[in-house]
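Novice: sequence plus predicted model, see below.
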Amino acid sequence: MVLRVGIDGTALSWLDDVESARRTAGLRRELRARHDRDAVIDLASNDYLGLVRHPEVIDGAVDAVRRWGGGATGSRLVTGTTSDHELLERELADFVGAESGLVFASGYAANLGAVTALSGRDALIVSDAGCHASLVDACRLSRSRVVVAPHADAEFLRRALAERTEERALVLTDSVFSADGDLAPLAEMHRVCRDHGAVLLVDEAHGIGVRGRGGRGLVHEMGLAGEPDIVVTATLSKSLASQGGAVLAAEKVRAHLIDAARTFIFDTGLAPGAVGAARAALAVLLREPHRASAVLDRARDLACITGADHPESAVVSVVLGDPEVAFAAAAACRERGLHVGCFRPPSVPEGTSRLRLTARATIDADDMACIESVLTEVLSDLRVGAPA
């Protein structure tokens, strides 16, 4: 086959067709820069505890940068591990009740590293249909046979594990699913895994800081903290107001990941400033555990305004169906000083495009009054404009 490439770059002309199709379907994405003086109320970020601009978090980041510099200077196995990294790992593990922890450069990298290192050709992976994209991509890289389970279906999981021929099995789930905000049936899933000798990996990205005593996560809330056949992954970029990810598990898992997780071995270590910010945010949460329950209180307020289902997490979804309708509603909110998330395929299934609202512990009464006014107006306009 001869590849003909013209001077005008025709080898990439297919991108024009792809962009046109996306635009027609209402799925074109654009970057919009925030500015430090934007006067908007934020219901789109994952800063659930309201700590991103907390003075102690900022000071923690600045102090670490002054001591260690702007970057980690290398991979964790070469020069990228500082004493602060090791302190953060111990503090995170103690917080969630795990034996040990290992910090990665991102939550995405933590999931990729953990899944690929714990699976392989002689393993079965059973992954919940609602799992985050990082877990989906990890499955693709795992070289394992992958079975996608219907969402939160423990009985399907039982059958899949009972019928397996592979020596090992790894089960993947979010604790709190990012689009709908619903909870995984972790206690039942763990019983099934233990009955069939499988490891349960739980992504607590949206659970830590919100669920469990003082925000220790859904695994802790379900009484499963420290179980040797549970691996918890987490991100530092949501409730902990920083950047990075972590795997929290038995010490033997940590040791294996140091030897086998490619996103740990070959990636530059987490920047010192991010480590310092995360440690400071965790210290604030330990001192002020009420922030976790405040998130759920604000989520219930948002659900009352929008008519959404009773929330189990910080996430409140307002399903509008059509992607262009959801995009227009988000734009209308933004014009009125309210920033909301807009989730469209492939982030959510076809026909379920939505506004995704994220509660924050620091939303006050004045903010809530403005939020109610804007959302009521925007959603009312949608209903008026809907076809009979």
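Specialist: Cool, got the structure.

Novice: drop to CA atoms for contacts and neighbour counts, all remaining ones
Specialist: Fine.

Novice: ranges for the strands of the stretch 201-350 of the chain?
Specialist: 230-235, 245-249, 315-321, 338-343 (DSSP state E, counting those that start in this stretch).

Novice: packing partners of the longest one?
Specialist: What it means is strand 315-321. helix 290-306, strand 353-358 (3 or more CA pairs under 8 Å, 6 or more residues apart in numbering; DSSP states H and E).

Novice: what comes into contact with the first one?
Specialist: The reference is to helix 290-306. Residues outside helix 290-306 that contact it (CA atoms under 8 Å, 6 or more residues apart in numbering): 48-49, 209-211, 214-215, 285, 309-316, 318, 357-363, 372, 375-376, 379.

Novice: quick one: closest of the helices and strands packed on strand 315-321 to residue 166.
Specialist: strand 353-358 (37.7 Å; CA to CA).

Novice: and the closest one with strand 338-343, angle?
Specialist: Per axes from the mean of the first three to the mean of the last three CA atoms, to 10 degrees, the angle that strand 353-358 makes with strand 338-343 is 130 degrees.

Novice: name the next helix or strand following strand 353-358 along the chain.
Specialist: helix 365-385 (DSSP states H and E).

Novice: could you list the buried residues of that following helix?
Specialist: 368, 371, 374, 375, 378, 379 (16 or more other CA atoms under 10 Å).

Novice: switch the residues you listed over to a markdown table; also include distance to residue 71.
Specialist: Compiled in a markdown table, these are given as follows (distance: CA to CA, whole Å):
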| residue | distance to residue 71 |
| --- | --- |
| 368 | 39 |
| 371 | 39 |
| 374 | 41 |
| 375 | 41 |
| 378 | 44 |
| 379 | 45 |
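
Novice: also this one, for the comparison:
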Amino acid sequence: MLFSYLADELEDLETAGLRRHRRMLESPQGARIVVDGREYLSFCSNDYLGLANHPALIAAAQSAAARYGVGAGASHLVSGHSVLHHELETALAAFTGLPSALLFSTGYMANLGIVTALAGRDDEIFADKLNHASLNDAVLLSRAKFTRYPHLDFAALEKRLAASRAKRKLVLTDALFSMDGDIAPVPELLALCERHDALLVLDDAHGFGVLGAFGRGILEHFGIASERIVYMATLGKAAGVFGAFVAGPVELTDYLVQRARSYIYTTATPPLLSAALSASLQLIEKEAWRRDRLRELITALRQGLKLRRWRLMDSTTPIQPVIIGANQETLAVSEALCERGIWVPAIRPPTVPKGEARLRISLSAAHGIEDVAHLAAVLNELESAA
């Protein structure tokens, strides 16, 4: 058979506990969801603020669909750039406190567009080893020299920055690391970039909407601003909809319109999504109780878990990883949770380092304290029985 070698590789993945399977969601996102005909208490969504099924977002999308239709029909530079896209970009710039913002279809495409437009063969890019795959793939496509530094090891980063003779230097980092739940100390990174004349690209996919008093993300969290920062955030997680944006100086976004291939050569997102996102921004800013509830849930989970063999990672964010270690044991625990009506995903290599397979618990403002208490009790019981 032509593809028999693929079947062999799939079998190897299955044996190693690394084969992934899709499951069928039959309900909106929420604290409780229906998957393959069964209801689960869900701790596996990035819908951190519980906005993915909010009536105000649904109404905005429906109204926009009635007026502007469903599809954009073309790329932004042909005829697909709607007034709703423009209004959202203006709102995102104001929301983040940055001069300009540019919409992208996804965070993956935004990172590809940023890095390949700003760096090339004569340049060097420095990246945290735990960065998201989209940043790593972007560096490879840019053809710049790719230098990775150990996770949050700024002494190593400074040594490599000082030794570089590249024409341009870029430092890339997740702002909130999606698998560990820890936050990059951006002020220290910015100081390094200023000292060594490098741009700092921040991927705030998991911080936008969650961090900061008004949910404006990592920059508000630390109270910093700099023209040296290229800010990217996604709109399908805490914002509850879909898409991504890049924000920074006007010259940056204007340049990306001219040079970011993942922006130029793709159809614009449906305008109705921009309408829903404009409604989402208002809720993110005004409803601080959603972030307050997240903090309460985080505290409740960390106090409720009494693990002895498994390890709860040090995180103050809605991402609460429990390290189990072995792939098969992690899958077994995830399946045992499913049998009890709780959905927590098993995360395995290559997404995380070998030997650090984990349960990735994602909390949402849609959860109640009783939901978190139930999860903690079941996990404590499963570990005791293991």
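Specialist: Happy to help now that I have it. The structure displayed is predicted, hence computed values, not measured ones.

Novice: so how far is stretch 74-85 of structure 2 from its chain's centroid?
Specialist: How far stretch 74-85 of structure 2 lies from its chain's middle: 25 Å, per CA atoms, centre = their mean, to the nearest Å.

Novice: buried ones in stretch 103-122 of structure 1?
Specialist: Judged by neighbour count using 16+ other CA under 10 Å, the buried positions of stretch 103-122 of structure 1 are 103-120.

Novice: can you pull out the helices in the stretch 201-350 of structure 2?
Specialist: Ranges of helices in the stretch 201-350 of structure 2, per DSSP state H, counting those that start in this stretch, are 218-222, 250-259, 261-264, 271-286, 289-304, 327-339.

Novice: format those as TSV; extra columns: distance to residue 35 of structure 2 and mean neighbour count.
Specialist: TSV is the format used below for these (distance: least, CA to CA, whole Å; neighbours: other CA atoms under 10 Å):
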stretch	distance to residue 35 of structure 2	mean neighbour count
helix 218-222	33	20
helix 250-259	40	16
helix 261-264	33	20
helix 271-286	25	22
helix 289-304	24	18
helix 327-339	10	18
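
Novice: between those, which gets nearest to residue 3 of structure 2?
Specialist: Per CA to CA, nearest to residue 3 of structure 2 of the helices of the stretch 201-350 of structure 2: helix 327-339, 26.7 Å.

Novice: over in structure 1, find the residue span the closest one aligns onto.
Specialist: Aligning helix 327-339 of structure 2 against structure 1 (TM-score structural alignment) gives residues 323-335.

Novice: so which of the helices and strands packed on strand 315-321 of structure 1 comes closest to residue 132 of structure 1?
Specialist: Comparing these by CA to CA, strand 353-358 comes nearest, at 15.4 Å.

Novice: helices or strands up against the closest one?
Specialist: By 3+ CA pairs under 8 Å, 6+ apart, strand 353-358 of structure 1 packs against strand 315-321, helix 323-335, strand 338-343.

Novice: OK, contacts around the one residue sitting closest to the centre of structure 2?
Specialist: For structure 2, residue 205 is the residue whose C-alpha lies nearest the centre (CA atoms, centre = their mean; 3.5 Å). Shown in contact with residue 205 of structure 2 (CA under 8 Å, 6+ apart): 107, 174, 175, 176, 232, 233, 234, 235, 237.

Novice: residue 271 of structure 2 contacts residue 82, doesn't it?
Specialist: Yes - Residue 271 of structure 2 is within contact range of residue 82, at 6.4 Å (criterion: CA atoms under 8 Å).

Novice: now do the shared contacts for those two.
Specialist: Common neighbours of residue 271 of structure 2 and residue 82 (CA under 8 Å, 6+ apart) are residue 72.

Novice: buried set for stretch 56-66 of structure 1?
Specialist: Under the neighbour-count criterion of 16+ other CA under 10 Å, stretch 56-66 of structure 1 has 56, 57, 58, 59, 60, 61, 62, 63, 64, 65 buried.

Novice: that concludes my questions; thank you for your assistance.
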